[in-house]
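*Asks:* sequence-free structure coming up:
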């Protein structure tokens, strides 16, 4: 989850809302790659989730990274709730999941090096305080009562509100992890083309990265329980955004959608003010019940945009949000997949050719099928596995066309190898975990920590 945004001063004209998004337009040479990934921390002694305090707690983890590796602390009151260095941030999810929000980097070589450095730093501190970290889409064993809420004001507000609007909001907050990539656009037309491909193809990424077949100590019946959770969280702020495929979609249409999403909070003077269920439209008119007579700033608008969770999210860049967290190779494969598809015009067109004939109903069915069946899902008479193979090949051509060499690498396409292996075997990480649970572990899910942690 995001830290408070710094979007700008007072909103004096409604047009500023769309202008804020349009300010993200960049020439191709300025396009960057921002990779984010979350991971579960646990105590090595008993595999229990981390609390905030204590010698093996989240605070100790953050303080260790601060002291040893030069990260600047981000505070909320007296609590350290994040870190910042060189354009990157380390932040906390509600249940103590640790997230790296990477710096905007020019190549996947750079973002993968950043991921590897971060995991090395985390492992160094974690081993000393008796902690391990694992990358999966959902916590395989823990129950909600096992989790501790991190001391961030927005999480208290969300925890109270989520059960009012969906059945799985607290599961998402406390017991899921994702990996995502943030990519740029050149113009409104380029944003539209990329958003449409990102939304339509997102279920393919969900299937390729499915890594959460267990929940609360048993098989969930879904290849991605994390993706299942997102289907019943809060319909007003999640989903596949059918309007993005309609004529006239652009920055202004996304603004209209965002204005219709109920608010969570307003951030003022270092604290979060509960505005759950209230309207940003009323805020624009000075009629927000939480702050009567006060009008919003662009920082408030930027904060509000972080509380919207569609499968692809528009801010001053586009966030691809459909993948489960996973092992380190897949943390590099996710940006490779999307950069290959979206940062090369030929690849972008080829990806759209695959998806452009799908109806809104078919896209939604594919979203459910990906979560439930992974690569065994079907759409329009085609298997998910065949579609995934074609898209991974297209992404490979897109990365080769970028020709971003590094040391002995001719380009970035080798970062797709983990996905090529997945498609060739027809086995996602979820399938592998299920197979090992049945055949190798004898139903002992506790084995997952030793064998799949970073």
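*Replies:* Yep, that arrived. The shown structure was predicted, so the numbers you read here are calculated from the model rather than taken from an experiment. Residues are numbered from 1 along each chain as shown.
*Asks:* only C-alpha atoms for contact and neighbour calcs from this point on.
*Replies:* OK.
*Asks:* what about stretch 306-315, start to end distance?
*Replies:* 8 Å (Cα to Cα, to the nearest Å).
*Asks:* now stretch 26-44
*Replies:* In stretch 26-44, first residue to last residue: 45 Å (Cα to Cα).
*Asks:* quick one: residue 251 and residue 187 touch, right?
*Replies:* No: in this structure, residue 251 is not within contact of residue 187 by Cα atoms under 8 Å, at 10.1 Å.
*Asks:* which outside residues touch stretch 232-250?
*Replies:* Contact with stretch 232-250 is made by 162, 165-169, 172, 188-189, 191-192, 195-196, 199-200, 230-231, 260-262, 307-312, 360, 363-364, as judged by Cα atoms under 8 Å, 6 or more residues apart in numbering.
*Asks:* From the chain's centroid, how far away is it?
*Replies:* Here stretch 232-250 shows a centroid-to-chain-centroid distance of 17 Å under the convention Cα atoms, centre = their mean, to the nearest Å.
*Asks:* Now for the closest residue to residue 73 other than its chain neighbours: which residues touch it?
*Replies:* Excluding the flanking residues, the one nearest residue 73 by Cα to Cα, 6 or more residues apart in numbering is residue 83, at 4.6 Å. Applying Cα under 8 Å, 6+ apart to residue 83 gives the contacts 62, 66, 71-74, 89-91.
*Asks:* got another, please set it beside the one above:
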């Protein structure tokens, strides 16, 4: 989740400025980058309890150690450090203390995987001294929502108060979920549209491949990806699979219209978050926002508002792939490998579009509905999602091979997708693996997950 803006930006006097904001994302292929983000649960050993912000060994002290040992720079909200920056990368906190690395925009998966590895080595070094670990799964496998401490960020107080008004699972989303995502570029509006459609149609396939959230409060919950299911009852105004993306005429302007119709959460002014929950950005454009009468929005308000929409794929000045559960180290590299392979090679993008362009709205809706529970075994078009996943992974692997981005030993990027090849071929997601362990070697306990899957 984003840190507070550092500058106010220009006032918005014309709706066209909102479209231009998105158009500034257009880049030639030579300038396309890969930005990987991943969240993880911070836990205390040996009871695996969540870690609060304050106190010895708390999240605040952990952030301080990153500053002292590794040169990260603090971002404050009031008296609290709530984020860190280093170059173009940043570390931020989700509402329940989930620790997020938002990586720098890099040119290859070799680089982004190296960045992830360096970050996790820093995590381990500090964790050994302060007595904490970090776990990458899609949903907290053990603790109740009431057990999770909230982080001292003003936007989360506003969101936490609003969530129960619009859905039953929003607070679980905020405090008990973790994801890995990748942010990718586009060349033009037409390129954005094609990539948006392909990635939105295939997001449930990624959900099935990365499913890693089968437990709730120590017991199986009946889902492969409970994290994905949670989004179906969080807030219908700002989640979902966006059917309008597949309609004729979709482009930057249509997405702006969608964003303007998403109710606001807040406005950030003078170091504080003002509660604007449920209010209209359209009214704000007309100077009629009740909490700031007569004021026009700033571009920072618009960029903030763009972060409060949670569809399966989100458009900003790039496209965010948002359908995957967090997982172990290798899968943090496999997620960008999947989407870079599909979207950054022209032949692969064409093949992926050929695969999905005939899917109906109901096809896409059925995948979104059924995959969280059934994963790769979800029935689809006379076969299963596993059949589709095999094809998708093959396309992505060929796209990576065609990109031919090599590292020092001459290896291209294809080896990063191998964990997904194994999952697609076997039909065994991480959730399947964990459920089998739960029934056998874990002896009906989820506590071994903190040993087997911690970073």
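*Replies:* Alright, I've got the coordinates. Please read all numbers here as calculations on a predicted model, not as lab measurements.
*Asks:* And the TM-score between them?
*Replies:* Laid over one another, the chains give 0.99 as their TM-score (TM-score structural alignment, normalised by the length of structure 1), with 454 aligned residues with a Cα RMSD of 0.9 Å.
*Asks:* just to revisit the earlier point, quick one: which of the contacts of residue 83 of structure 1 is nearest to residue 21 of structure 1?
*Replies:* residue 89 (21.8 Å; Cα to Cα).
*Asks:* who are the neighbours in contact with the nearest residue to that closest one once chain neighbours are set aside?
*Replies:* Spatially, and ignoring its direct neighbours in sequence, residue 89 of structure 1 is nearest to residue 101 (5.0 Å; Cα to Cα, 6+ apart). Contact analysis of residue 101 of structure 1 by Cα under 8 Å, 6+ apart lists 34-37, 88-91.
*Asks:* cool, residue 187 of structure 2 as well?
*Replies:* 25-29.
*Asks:* Test my guess that residue 208 of structure 2 contacts residue 429.
*Replies:* Yes: the pair residue 208 of structure 2 / residue 429 is scored as a contact, 7.3 Å apart, by Cα under 8 Å.
*Asks:* more crowded one of the two?
*Replies:* A direct count of neighbours by other Cα atoms under 10 Å for residue 208 of structure 2 and residue 429 places residue 208 higher, at 34 against 23.
*Asks:* What's the match for residue 333 of structure 2 in structure 1?
*Replies:* Aligned counterpart of residue 333 of structure 2 in structure 1: residue 332 (TM-score structural alignment).
*Asks:* How is that match assigned, secondary-structure-wise?
*Replies:* Following DSSP: H, G, I helix; E, B strand; the rest coil, the label given to residue 332 of structure 1 is helix.
*Asks:* count of residues packed around it?
*Replies:* Per other Cα under 10 Å, the neighbour tally for residue 332 of structure 1 reads 25.
*Asks:* same check, this time on residue 287 of structure 1
*Replies:* Counted with other Cα under 10 Å, residues neighbouring residue 287 of structure 1 total 17.
*Asks:* Please apply the same query to residue 86 of structure 1.
*Replies:* Neighbourhood size, residue 86 of structure 1 [other Cα under 10 Å]: 10.
*Asks:* Residue 105 is in contact with that one, correct?
*Replies:* No: using Cα under 8 Å, residue 86 of structure 1 is not in contact with residue 105; the gap is 10.9 Å.
*Asks:* Quick check: neighbours shared by these two?
*Replies:* When Cα under 8 Å, 6+ apart defines a contact, no residue borders residue 86 of structure 1 and residue 105 alike.
*Asks:* roughly how far apart are residue 302 of structure 2 and residue 39 of structure 2?
*Replies:* In terms of Cα to Cα, residue 302 of structure 2 sits 25 Å off from residue 39 of structure 2.
*Asks:* same thing with residue 374 of structure 2?
*Replies:* 24 Å.
*Asks:* Comparing those two, which shows the higher neighbour count?
*Replies:* The neighbour comparison of residue 374 of structure 2 against residue 39 (other Cα under 10 Å) goes to residue 39, with 30 against 18.
*Asks:* ok, and the closest non-adjacent residue to that one?
*Replies:* Distances taken as Cα to Cα, 6+ apart place residue 100 nearest to residue 39 of structure 2, at 4.3 Å, with adjacent residues excluded.
*Asks:* Can you name the next helix or strand after the strand or helix carrying that neighbour?
*Replies:* Here residue 100 of structure 2 sits within strand 99-102, counting by DSSP states H and E. Next helix or strand after strand 99-102 of structure 2 toward the C-terminus (DSSP H and E): helix 109-130.
*Asks:* Output the contacting helices and strands for the very next helix or strand once past that following helix.
*Replies:* Downstream of helix 109-130 of structure 2, the first helix or strand assigned by DSSP H and E is strand 132-135. On a contact count with 3 or more Cα pairs under 8 Å, 6 or more residues apart in numbering; DSSP states H and E, strand 132-135 of structure 2 meets strand 34-44, helix 109-130.
*Asks:* For the shortest one, which residues meet the burial criterion?
*Replies:* Across strand 34-44 of structure 2, burial judged by 16 or more other Cα atoms under 10 Å covers 34-44.
*Asks:* Could you let me know which of these ends up closest to residue 413 of structure 2?
*Replies:* Distances from residue 413 of structure 2 to those, taken by Cα to Cα, are shortest for residue 34, at 12.9 Å.
*Asks:* what's stretch 338-345 of structure 1 in contact with?
*Replies:* Residues lying outside stretch 338-345 of structure 1 but in contact with it, judged by Cα under 8 Å, 6+ apart, are 33, 181, 183, 194, 320, 347-348, 351, 391, 394-399, 401-402.
*Asks:* Could you do stretch 348-355 of structure 2 as well?
*Replies:* Applying Cα under 8 Å, 6+ apart, the contact partners of stretch 348-355 of structure 2 are 194-195, 197-198, 341-343, 392, 395-396, 398-399.
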